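# sharing a model prediction with you, sequence too.
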Amino acid sequence: MEASAAATPTFQIQSAVNVLSSFSARRRSPTFIPFPSPNPKPRHPLFHSRRCCCSTKPDVGSDTGNYAASSASSSPLSNSNTHLEPSPDSHTPSSSHGLVFHVGPTPSWDCLDIGSPVVKRYLSDDQERWYLWYHGATNAVDSIGLAISSNGIHWERGSGPARSSSDMGQVMQCSRDWWAFDTYSIRPSEVLIMSSSKVRAATAVYWLYYTGFSSEKVVQLSDASLPLRFPIQNPEKSIPTHAFFRSLPGLAISQDGRHWARIEGEHHSGALFDVGADGDWDSLFISSPQVVYHTLGDLRMYYHSFDMECQCFTIGIARSRDGIRWVKLGKIMGGGAVGSFDEAGVMNGHVVLKKDGGYVMAYEAVAADGQRSIGLVESPDGLKSWKRIHDGAVLLPLMEEDGWDNKGVGSPCLVPMDGDDEWRLYYRGMCKEGRTGIGMAVSEGGGTWSFKRWAGFHL
């Protein structure tokens, strides 16, 4: 399993873990990833040593309780051991193929926009449990939420904040501290289980790496003097912002995946590290800090920025011994050949260490006309030797004209299943009317790295 972390020079993770251990956490077999404890103790009111913001009770109006997203999610969940693959006999209309999670009903916290799926499959002796962390928005206010499933398809969600350790719903909001880097928007990038075998922590805890946006505009895209070749916006929203906002990587930790405490990094804003110097490829912003645990003392963060010199989105890498202090190694991947589906760059990379060794990365590709699709690359060492699969062909193209994701797909999240060639691909989709959702595609096997949108159970 991947692993990551990020911390501050004087703040020791042990102190944060000691406070978080006020939640009850049963010791479990090391063979399996522990589920969150269902009966947490009251949270410690404050963290000490350095500033740490706690989101135990998200500040949103009133709690409207949990709700089922649809008739599918409110019905009994299907057997999680059922083999899933696209079914040619399914009667699901093609316009909704692949859609497994949609915006919540008004006035829930995620009724306007959703995306940035981070999907994890956790196994225990007698069951499996799927967690989906994602960003949601209402009235242009972004938050991070959690949904839960037993099969990764039918999800239970919450319309308000998750107040107990068994709730779903909103779990983290933007910071209210004026000096913080994440006052405008927050987007989850990766969630890892970190234990003493990976970092110096007394017990297993969830580590959330996320992108935090401030309201500082670093590039105004409507400026005619900028020679941008295609329409872009940052952060990605269903309502265009026409600007690049400053974004930096952040870290929060939790004992139950719901109640998060921000860990202040070395940057004065609380972020883990800063953008590059003027002229560097990552001088504008840093986004989507996805971290992979390689070996003990070797953690790798993949993130993207916009290289003004090359005029394209680019993915780079940083390394850390403890997952807290990071050293940048530079960019590892940029735009493709002229006329390719990723000519204008690559972003939102999701890297997975394969069972047989080597790495695979699904990424959001940007074409010269701004169109978004999903591509795939692989590398033997996860560093700079990345090679496009299928000679640079699109892994997941846009849907048909009437599809729910016919405008763009992106923010991929790969989940390995039980078989050697069995994968799921979760992603954010958007239709031409601006509605967003989270979709799923499944691999066809045979070592071909081919995916099809999920179209129902094949029994």
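Here it is on my side, so go on.

# C-alpha from now on. contacts and neighbour counts both.
OK.

# and stretch 388-399, how far out from the chain's middle?
21 Å (Cα atoms, centre = their mean, to the nearest Å).

# what's the span of it, first residue to last?
22 Å (Cα to Cα, to the nearest Å).

# quick one: contacts of that stretch?
95, 340-341, 372-378, 405-409, 449-452 (Cα atoms under 8 Å, 6 or more residues apart in numbering).

# please pick the buried ones from those.
Taking 16 or more other Cα atoms under 10 Å as the criterion, what is buried in these is 340-341, 372-378, 405-409, 449-452.

# distance check, Leu112 against Gly136.
7 Å.

# excluding chain neighbours, what is closest to Ala337?
Spatial nearest neighbour of Ala337, excluding adjacent residues (Cα to Cα, 6 or more residues apart in numbering): Glu343 at 5.6 Å.

# the one you found: what secondary structure?
coil (DSSP: H, G, I helix; E, B strand; the rest coil).

# check contacts around it.
Contacts of Glu343 by Cα under 8 Å, 6+ apart are 312, 335-337, 366-368.

# same check, this time on Thr436
102-103, 113-115, 238, 404-405, 428-430.

# show me what contacts the residue nearest to it when sequence neighbours are not counted?
In this structure, Thr436 finds its nearest non-sequential neighbour in Met430, 4.4 Å apart by Cα to Cα, 6+ apart. Met430 makes contact with 238, 404-409, 436-437, according to Cα under 8 Å, 6+ apart.

# please redo it, this time with the cut-off set to 7 Å
Met430 sits next to 404-409, 436-437 when contact means Cα atoms under 7 Å, 6 or more residues apart in numbering.

# how much space separates it from Ser108?
19 Å.

# all strands for the stretch 351-459 of the chain, in order.
359-366, 372-379, 387-388, 408-416, 423-430, 436-443, 451-453 (DSSP state E, counting those that start in this stretch).

# do the same with the stretch 101-250 of the chain
113-123, 128-138, 141-149, 156-158, 169-173, 185-194, 205-220, 243-254.

# for the shortest one, packing partners?
The reference is to strand 156-158. strand 66-68, strand 141-149 (3 or more Cα pairs under 7 Å, 6 or more residues apart in numbering; DSSP states H and E).

# any chance of those in a markdown table, with mean neighbour count and distance to Ala277 too?
Below are the helices and strands packed on strand 156-158 laid out as a markdown table (neighbours: other Cα atoms under 10 Å; distance: least, Cα to Cα, whole Å):
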| stretch | mean neighbour count | distance to Ala277 |
| --- | --- | --- |
| strand 66-68 | 17 | 46 |
| strand 141-149 | 24 | 29 |
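
# JSON lines for these, including distance to Pro397?
Converted to JSON lines, the helices and strands packed on strand 156-158 look like this (distance: least, Cα to Cα, whole Å):
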{"stretch": "strand 66-68", "distance to Pro397": "30"}
{"stretch": "strand 141-149", "distance to Pro397": "26"}
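
# take a look at this one as well, against the first:
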Amino acid sequence: MTQAAQDAMQTGLLFGPGPAGHWDDERVSGPCVLRLPDGRWRMWYFGRDQGFDREINLPTGRVGLAESDDGLHWRRISGPLTRGAVFEAHPDPARFDSTHVGVSCVCHEDGLYWMWYLGGDHSEFRIGRFAVKGLRLRPGCAISRDGMHWQRLHGPYQGALLDFGEPNAFDAASIGWPQVVRARPDLWRLYYHSLDPARMVFGVGLAESDDGLHWRKRGQVLGPGEPEAFDGLGIGTRQVLWHDGRWLMVYEGVAGSGHSIGLAESDDGVHWTRRPGSEADGSIFAHAESGSGAWDAFAVGAPCLVPMEDGSWRLYYVGVNETGLGHGDELAARHRIGLALSQGSDLTRWARWNGARR
């Protein structure tokens, strides 16, 4: 293979697993990127080491931190917990987050970092003939002054902020990947990733709060697209933000052939309309060509948008290769973090970053 061909397979790749013995030496995923007023960039992300519990067939495990001067070249920050992590499972086996955790949203407000995260316990959930440990996810919250040392805020459901829905509800099996936004000073909204166990499709649920700690569910606000669409099996991870007088949602669309990133918009943050993208599958950012050997040839997801001064955007995302497809083993594939750049202010057209990587 020529060097040009090898480079093409790596286009977009920004950040990979850590050095041997580090908490993230097997995989990295779920970037939450903040650009701080002092010019620093910080990225919280989750991952796991090669010895992490293999019965938990998810890319989650622990949470770490990286910093950058430009948002392109990142250095890992060694945290105070296991193998350099900054956040990990709770030692109490009765808690909702006793086996694994993953960060899904970080914001900085009034001198505090707020981390909204997902966690799983020791229970198993059956999918067909498979029993999967740790899949029954619920959301939690932690706060920090420095972004490295975190204190959990205890919720009412074994520490979690929300509990599973009733049997046959759209969120009866899992409530994961929470993201919280302030719609008004007195209204917090928590968007989450749900799994409908009856239809085995994914959707976006919504809960609301007056104080950010006590939540009431509103129900599902966005479900699967048309059966043959890039989001025909539903919607996974997402980011919701306010921009130019409307709410935007960039989301991971799930299909049998792979995952791509879509866009929806809303006037009120509750009722959403899909916005067609420029990719062949109708998404705004598609996984690389199947069979190409590219590092993100099966899935792109966990989108995180950062606006730039010139009106353009950066899209940090997770890419997944095609290793192990068809065997029901998510851990056989490799998760890494990538970057795409918008064409001007257009959120429907993106190009993978192709700069020097570390």
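Looks like it arrived, so ask away. What you are looking at is a predicted structure, and each value in this text was computed from that prediction instead of being measured.

# re the thing from before, and of the strands of the stretch 101-250 of the first structure, who's closest to Tyr293 of the first structure?
strand 185-194 (9.0 Å; Cα to Cα).

# how far away is His154 of the first structure from His135 of the first structure?
18 Å.

# Phe245 of the first structure now?
According to Cα to Cα, Phe245 of the first structure and His135 of the first structure sit 17 Å apart.

# more crowded one of the two?
His135 (27 against 23; other Cα atoms under 10 Å).

# ignoring the adjacent residues along the chain, who's closest to that one?
Using Cα to Cα, 6+ apart, the nearest residue to His135 of the first structure is Ile144, at 4.5 Å.

# can you check Tyr117 of the second structure too?
Using Cα to Cα, 6+ apart, the nearest residue to Tyr117 of the second structure is Val103, at 4.4 Å.

# what's the local residue count around that neighbour?
Val103 of the second structure has 30 nearby residues by other Cα under 10 Å.

# what does it correspond to in the first structure?
Here Val103 of the second structure is matched to Pro188 in the first structure, going by TM-score structural alignment.

# list the contacts of its match.
116, 118, 133-135, 144, 209-211.

# let's have those residues in a markdown table, adding distance to Arg321 of the first structure.
Output for the contacts of Pro188 of the first structure, formatted as a markdown table (distance: Cα to Cα, whole Å):
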| residue | distance to Arg321 of the first structure |
| --- | --- |
| Ser116 | 27 |
| Val118 | 24 |
| Trp133 | 26 |
| Tyr134 | 28 |
| His135 | 29 |
| Ile144 | 28 |
| Tyr209 | 16 |
| Tyr210 | 19 |
| Thr211 | 21 |
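
# which one of these is nearest Asp420 of the first structure?
Nearest member of those to Asp420 of the first structure, counting by Cα to Cα, is Val118, at 21.4 Å.

# show me the helices in the first structure, by range?
For the first structure, applying DSSP state H gives helices covering 13-20, 71-74.

# can you say which of those helices is packed in most?
Counting by mean count of other Cα atoms under 10 Å, helix 13-20 has the highest mean neighbour count of the helices of the first structure, with a mean of 18.

# where in the second structure does it fall?
Going by TM-score structural alignment, helix 13-20 of the first structure lines up with nothing in the second structure.

# and that helix with strand 243-254, angle?
If you take axes from the mean of the first three to the mean of the last three Cα atoms, to 10 degrees, helix 13-20 of the first structure sits at 70 degrees to strand 243-254.

# which secondary structure elements does helix 13-20 of the first structure sit against?
Checking 3+ Cα pairs under 7 Å, 6+ apart, helix 13-20 of the first structure ends up next to no helix or strand.

# center of the second structure, which residue is that?
Ala302 (3.6 Å; Cα atoms, centre = their mean).

# who's in contact with that residue?
30, 237-238, 252, 317-318.

# most neighbours among those residues, which one?
Busiest of those [other Cα under 10 Å] is Gly30, holding 30 neighbours.

# any idea how far Val300 of the second structure is from that one?
11 Å.

# buried sites along stretch 130-140 of the first structure?
So stretch 130-140 of the first structure, judged by 16+ other Cα under 10 Å, has buried residues 130-138.

# number of nearby residues for whatever residue of the first structure lines up with Asp310 of the second structure?
When the first structure is aligned by TM-score structural alignment, the residue opposite Asp310 of the second structure is Gly419. Applying other Cα under 10 Å, we find 9 residues neighbouring Gly419 of the first structure.

# could you do the one 5 residues further on as well?
Counted with other Cα under 10 Å, the burial measure for Arg424 of the first structure works out to 23 neighbours.

# give the contact list for it.
So Arg424 of the first structure contacts 414-416, 440-443 (Cα under 7 Å, 6+ apart).

# repeat that with 10 Å
Taking Cα atoms under 10 Å, 6 or more residues apart in numbering, we find Arg424 of the first structure in contact with 84-85, 119, 152, 413-417, 440-444, 451-454.

# quick one: buried ones out of those?
84-85, 119, 152, 413-416, 440-444, 451-454.

# measure the nearest residue to Val191 of the first structure once chain neighbours are set aside to Ser443 of the first structure for me?
Among residues not flanking Val191 of the first structure along the chain, Leu208 sits closest, at 4.5 Å (Cα to Cα, 6+ apart). Remark: distance between Leu208 of the first structure and Ser443 of the first structure (Cα to Cα) = 27 Å.

# cool, Ala243 of the first structure as well?
As judged by Cα to Cα, Ala243 of the first structure and Ser443 of the first structure stand 36 Å apart.

# out of the contacts of Pro188 of the first structure, which is nearest to Arg319 of the first structure?
Nearest to Arg319 of the first structure among those, with distances taken as Cα to Cα, is Tyr209, at 14.3 Å.

# number of residues surrounding the alignment partner in the second structure of the closest one?
Counting by TM-score structural alignment, Tyr209 of the first structure lines up with Trp116 in the second structure. Using other Cα under 10 Å, Trp116 of the second structure has 23 neighbouring residues.
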